[in-house]
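Chemist: Below is the sequence, then the predicted model.
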Amino acid sequence: MLPTPTHPLRYAAGLLVFAAVAFVALIVGAFGFITLFTDTEVIQEPDAGTALGPLMVLAATVLLAVLLFASARSRGGIVLRMPVLRSLVIAVSVYLAFVFSGGLLYGLGAGSLISVLIFAAAHAVDPFALALLPITLAVALSYFGVLVARSHN
């Protein structure tokens, strides 16, 4: 007896869990290698605390999940072509969420608006934030690639 096919949106939601876990795993690995080779910390500000970096990654992961699922949902879970431009937009959005969530959280702790801008500007060009662009692009393209392959079967 053949298995019952799952609804495309249910499949897209299940695949989203794997994409989010892969995203976090790739970030942890990339941040580890960058730290090892550059001998720098992800967050150099000593008054930032230990939770800021993980919260920034959490914000980026949540946005990635929301954007991927919203994109799949708008098509009913059936993706016929690779949305490369949409994947690029998602990558830039996740990068900006990472940078600005860190700035906002740091600014809340510091209590000044200028510290938000200084933190965001300083971390916008560091290798940790820039590493998010290719990682997010790879995860988004992989997610959509699996949905395209499934839609053609």
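Modeler: That came in fine, so what should we check first?
Chemist: contacts and neighbour counts: CA atoms only from here.
Modeler: Fine.
Chemist: name the helices or strands packed onto the longest helix along the chain?
Modeler: For the chain, the helix reaching the highest residue count under DSSP state H is reported as helix 8-38. Judged by 3 or more C-alpha pairs under 8 Å, 6 or more residues apart in numbering; DSSP states H and E, helix 8-38 is in contact with helix 52-74, helix 127-151.
Chemist: take a look at this one as well, against the first:
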Amino acid sequence: MTAKIFHPLLAMIASSTNSELAKYVEYLKVENKILRARIPGQIHTKPEERERLLKYGKVIGRAIEELISIVSPATFLRWIRDESEDKPKTKNPKGGQRKPREIRELVIEIAKTTGFGYTRIIGELRKLGIKKISRQTVRNILKEEGIKPGPDRTSDS
């Protein structure tokens, strides 16, 4: 029985609080518009300012589009995308993943002992069951070791 009395009372308190909060938000929006009108051109945010805007703006969800005034909603959404794209990056500065030391040593050994060029070295590696290596990778390994590419193919005639 007391729940029937308190439920409408709590609903009334919650709705009055909501309407007060809506008034606060509306006031802050108008204040922001006045301040933005006084600042000419774009506002460039610093990384720490972006982090703060993201921290408080993401919890608001899509309603941020109505509130945001420092940047466009599209910019804010791009910041969110960029932030989520930044996290899993653990890229090798040289590009792709480096080949294991054993494969690198094998490429160098084949090149030194046989004098083969890139393509024939790849052929020898394939015979050994090593399939995941490209001509460019062989070239890069030999270049890093200072080994000239392939046999001297220039003719004296």
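Modeler: Received, thanks. Owing to the predicted nature of the structure, the values given are computational and were not obtained by experimental measurement.
Chemist: Fetch the TM-score of the aligned pair.
Modeler: The TM-score (TM-score structural alignment, normalised by the length of structure 1) is 0.24; 66 aligned residues with a C-alpha RMSD of 5.1 Å.
Chemist: can I get the helices and strands packed on helix 8-38 of structure 1 in a markdown table with distance to residue 30 of structure 1?
Modeler: Formatted as a markdown table, the helices and strands packed on helix 8-38 of structure 1 follow (distance: least, C-alpha to C-alpha, whole Å):
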| stretch | distance to residue 30 of structure 1 |
| --- | --- |
| helix 52-74 | 12 |
| helix 127-151 | 7 |
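Chemist: closest to residue 91 of structure 1 out of those?
Modeler: Closest to residue 91 of structure 1 of those, according to C-alpha to C-alpha: helix 127-151, at 5.0 Å.
Chemist: Turn the helices and strands packed on helix 8-38 of structure 1 into CSV, including mean neighbour count and distance to residue 98 of structure 1.
Modeler: Shown next, in CSV, are the helices and strands packed on helix 8-38 of structure 1 (neighbours: other C-alpha atoms under 10 Å; distance: least, C-alpha to C-alpha, whole Å):
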stretch, mean neighbour count, distance to residue 98 of structure 1
helix 52-74, 18, 5
helix 127-151, 19, 7
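Chemist: which helices and strands sit right next to the top helix by length along structure 2?
Modeler: The longest helix of structure 2 (DSSP H) is helix 2-38. Helices and strands touching helix 2-38 of structure 2, by 3+ C-alpha pairs under 8 Å, 6+ apart: there are none.
Chemist: From residue 14 of structure 2, how far out is residue 23 of structure 2?
Modeler: Applying C-alpha to C-alpha, to the nearest Å, the value for residue 23 of structure 2 to residue 14 of structure 2 is 14 Å.
Chemist: before we move on, the earlier item: which positions within the following helix or strand past the longest helix of structure 2 qualify as buried?
Modeler: On the C-terminal side of helix 2-38 of structure 2, the nearest following helix or strand under DSSP states H and E is helix 47-58. For helix 47-58 of structure 2, a neighbour-count test (16 or more other C-alpha atoms under 10 Å) marks 53-54, 57 as buried.
Chemist: So which residues make contact with helix 47-58 of structure 2?
Modeler: Residues external to helix 47-58 of structure 2 that are found in contact with it (C-alpha atoms under 8 Å, 6 or more residues apart in numbering): 64, 76, 79-80.
Chemist: Quick one: buried ones out of these?
Modeler: In the contacts of helix 47-58 of structure 2, burial by neighbour count holds for 64, 76, 79-80, counting by 16+ other C-alpha under 10 Å.
Chemist: Kindly reformat those residues as JSON lines and extend each row with distance to residue 36 of structure 2 and secondary structure.
Modeler: Converted to JSON lines, these look like this (distance: C-alpha to C-alpha, whole Å; DSSP: H, G, I helix; E, B strand; the rest coil):
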{"residue": "64", "distance to residue 36 of structure 2": "17", "secondary structure": "helix"}
{"residue": "76", "distance to residue 36 of structure 2": "17", "secondary structure": "helix"}
{"residue": "79", "distance to residue 36 of structure 2": "21", "secondary structure": "helix"}
{"residue": "80", "distance to residue 36 of structure 2": "23", "secondary structure": "helix"}
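Chemist: ok, which pair from the residues you listed is furthest apart?
Modeler: Top of the distance list for these (C-alpha to C-alpha): 64 and 79, 13.1 Å.
Chemist: What's the local residue count around residue 138 of structure 2?
Modeler: 23 (other C-alpha atoms under 10 Å).
Chemist: So it sits against residue 109, correct?
Modeler: No: here residue 138 of structure 2 does not reach residue 109: they are 11.9 Å apart, not a contact under C-alpha atoms under 8 Å.
Chemist: Perfect, that will be all.
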